[in-house]
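In: Sharing a sequence plus its predicted fold:
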Amino acid sequence: MPSGRLSVVVTRRLPEPVETRMKELFDVTLRDDDTPMSRDELAKAMAEADILVPTLTDTIDANLLARAGERLKLIANFGAGFDHIDVASALQRGILVSNTPGVSADDTADMTMALMMSVTRRIPEGLQQIKDGGFSGFSPTALLGTRVSGKRLGILGMGRVGQAVARRARAFGMQIHYHNRRRLREETEAAFEATYWESLDQMVARMDVISVNCPHTPSTFHLMNARRLKLMKDGAVIINTSRGEVIDEPALTRLLKSGDISGAGLDVFEHEGEANSELRNLNNVVLLPHMASATLEGRLEMGEKVIINIKTFADGHRPPDQVVPSML
């Protein structure tokens, strides 16, 4: 490692307390505005810095990593997801990658429930009616939604976020079902009174609500494809606060338009920043701008994890949140 303070480049604006603390600890270059770096700007940063602090808006592939300088030894990602980084290529070049897991599980689970209630109880439609001046008084048949109590919730991905969703959904009186790469331990399963489905197809066909909470990996790309989406029962809804690539978005759009899927709540999209116009025009869809983890408390905790990963690495130790090949 070079002597003196580490050279750290941050690619996006971070909460002020995080930036201030980084200034105190490192020779840090901060972003003046909150626009994503261009590819050339990323390449320049990677050529000159000891450590890069990117976010999910920064696509760091093998070609970009080939332009990295010999000084770059750690990519300390600000965020839990790392599908935007070619971790295998980075490791081949001796560049470690770390992330910030476990920080936003509760925040994301809160938003999952908010989307679920928004879709099933038609909250945006009611809000729009008020804004448009169309509310003339109570009507027994207006904006009828459905209860979530007693309904079957199928959780796709029972990691930290999935389990946080399960805890909240149980408080709403929902029945918990899940599909996961590995079955939970018996005592964990019992705590949620959860039913495990080895077959995702069989689970999808029987649920009232599907919640997507798995990461985006090569094996989960379009895991909810057209065939699987068509298996959803009449009246079912789907919620996604994970990654847009897990759902075949064009297929979902078609099924929502036809009414084969009753509704959807989406915080993420297959092409980030490009919520398609067809989805935006559907009344049975609630769309949010990737804000499930957007709490001040969560962002500050993410920043603290980034700083700890960098400091631990600078001290000659393995970053506590290093991404390892078994996680890919």
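Out: Great, that's in hand. Numbers count the residues shown, from 1 in each chain.
In: Please count neighbours and contacts with C-alpha atoms only from this point.
Out: Noted.
In: Can you list the residue ranges for helices in the stretch 51-200 of the chain?
Out: 62-65, 87-92, 105-120, 123-131, 160-171, 186-192, 200-204 (DSSP state H, counting those that start in this stretch).
In: Second structure follows, compare the two:
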Amino acid sequence: MRHLGLVRRVTNIWAGAPTSGLLEVRNLHRSLQRPRQMKLMADDKPWALISEVGREGYIEESVDILKRHFHIVCHKDFLQNPALHGPKIQAVFMWNCCPAAEPSLLKSLPSLKVITNGGVGIDHLDVSLINSFGVKVANTPGVVSDATADIAMGLLLASARNIVEYNMIAVDPKTNYVPQNLMGVEVTGSTLGIIGMGDIGYKIAQRSKGFNMRILYHNRNRRSAEDEQAVGATYCKNMDDLLKESDFVALAVSLTSKTTGLIGRRELSVMKPTATLVNVSRGLVVDQDALVEALRSGTIRAAALDVTHPEPLPRDHPLLSLPNALITPHIGTNTFATTMKMVERMVENAVAAVKGLPLPDEVKLK
């Protein structure tokens, strides 16, 4: 009976306890369980292969985006033990064309669902081959357009106004006067010819309008009348007509079999001797040997290039020593904001592929 009374007293004590106290005990128990549950959820993340962090690979901040959705393994670590990592990798995040989508790599990734490329150009990808392994391909259109159009205008302005040369004069410890015979050429009111009027080409036109430039363009397909009117662009069905009239020629085409060598000796000879060639597409769009000849002979005034072939050029390549060639190392998309947007878009495509959903930016063979 004593025991029974003790039980009743304990029961009465608990019965009178505040409900909130009981809830706190339960919540404490749940909170102790939560880290384990979160760990289990994290372990369920799919695996992805990347090139590297730093150097030519991903900046640290962008890696954080990848890690939110994927376990990642760098290519060099993968090569140490392909049998360990290969079967679980479902996505490849390609940056600066790395890791290369070679048949040997594809064969070692039996669970691979997608290769998502940072950037728009896919000339380094054999889409047909990749698809034959049951793997989809995606890129990141749109997010790179503004930054690339900016670098096109930057190159145009720097070349026209000899900005690099003047900078060297300004910082040279031997400078005691500024030579007046190093004259630039006028940008405002000049004629700009844009070859390739896709998203990047159109954004170049938008920027050029601010300089009151006359805009000509050549494209596989003509833009709508509304698009042309918005930037004041005139369509040239014949590319030669554009080359003959332009003070600046900007290349913004994708690299295909039809655009490889698009600007060669003949095309350069059609251009004005005062004209400048600006290339933000791919190095192989221009015949570089012909370009060297044109720059040396004065066939054209100058070239401003963000792309070459190969990249970087051999250190003894003649383009590097020409005073009228301005070259940057393919930095069209190299801004922090654009880099982060590119990685975010790559992740969106990869997550969709892993979940079996339609890819926002799938590259499909035509």
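Out: Noted; the coordinates are in hand. This structure is a prediction, so every number in the text was calculated from the model and none was measured.
In: What does the superposition give as a TM-score?
Out: After superposition, the two chains reach a TM-score (TM-score structural alignment, normalised by the length of the first structure) of 0.89; 318 aligned residues with a CA RMSD of 2.4 Å.
In: Take the helices of the stretch 51-200 of the first structure and write them to CSV, including mean neighbour count.
Out: Converted to CSV, the helices of the stretch 51-200 of the first structure look like this (neighbours: other CA atoms under 10 Å):
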stretch, mean neighbour count
helix 62-65, 16
helix 87-92, 18
helix 105-120, 22
helix 123-131, 14
helix 160-171, 20
helix 186-192, 12
helix 200-204, 20
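In: out of the ones you listed, nearest to Pro218 of the first structure?
Out: Between Pro218 of the first structure and the helices of the stretch 51-200 of the first structure, the shortest gap by CA to CA is with helix 87-92, which sits at 13.0 Å.
In: counting contacts, what elements does the closest one pack onto?
Out: Contact here means 3 or more CA pairs under 8 Å, 6 or more residues apart in numbering; DSSP states H and E; on that basis helix 87-92 of the first structure packs against helix 62-65, strand 96-98.
In: Measure the mean distance from it to the second structure post-superposition.
Out: In the superposition against the second structure, helix 87-92 of the first structure averages 1.3 Å from its aligned positions (mean CA distance after the TM-score superposition for the first structure).
In: which residues of the second structure does that helix align to?
Out: Mapped onto the second structure using TM-score structural alignment, helix 87-92 of the first structure covers residues 127-132.
In: Going by secondary structure, the residue positioned nearest the centre of the first structure is in what exactly?
Out: When CA atoms, centre = their mean is applied to the first structure, the residue found nearest the centroid is Ser242 (3.5 Å). Under DSSP states H and E, no helix or strand contains Ser242 of the first structure.
In: for Val73 of the second structure, same thing?
Out: Using DSSP H and E, Val73 of the second structure falls in strand 71-74.
In: mean shift of that strand relative to the first structure?
Out: So strand 71-74 of the second structure averages 2.1 Å relative to the first structure (mean CA distance after the TM-score superposition for the first structure).
In: quick one: buried residues of that strand?
Out: For strand 71-74 of the second structure, burial by neighbour count (16 or more other CA atoms under 10 Å) applies to His71, Ile72, Val73.
In: To which residue of the second structure is Gly102 of the first structure aligned?
Out: Aligned counterpart of Gly102 of the first structure in the second structure: Gly142 (TM-score structural alignment).
In: quick one: Val292 of the second structure and Pro318 touch, right?
Out: Yes - Val292 of the second structure lies in contact with Pro318 (CA atoms under 8 Å); the separation is 7.0 Å.
In: So between the two, which is more surrounded?
Out: Legend: neighbour count by other CA atoms under 10 Å for Val292 of the second structure and Pro318, higher for Val292 (19 against 15).
In: follow-up on the earlier one: any chance of the buried residues of strand 71-74 of the second structure in CSV, with distance to Pro82 of the second structure too?
Out: Converted to CSV, the buried residues of strand 71-74 of the second structure look like this (distance: CA to CA, whole Å):
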residue, distance to Pro82 of the second structure
His71, 16
Ile72, 14
Val73, 11
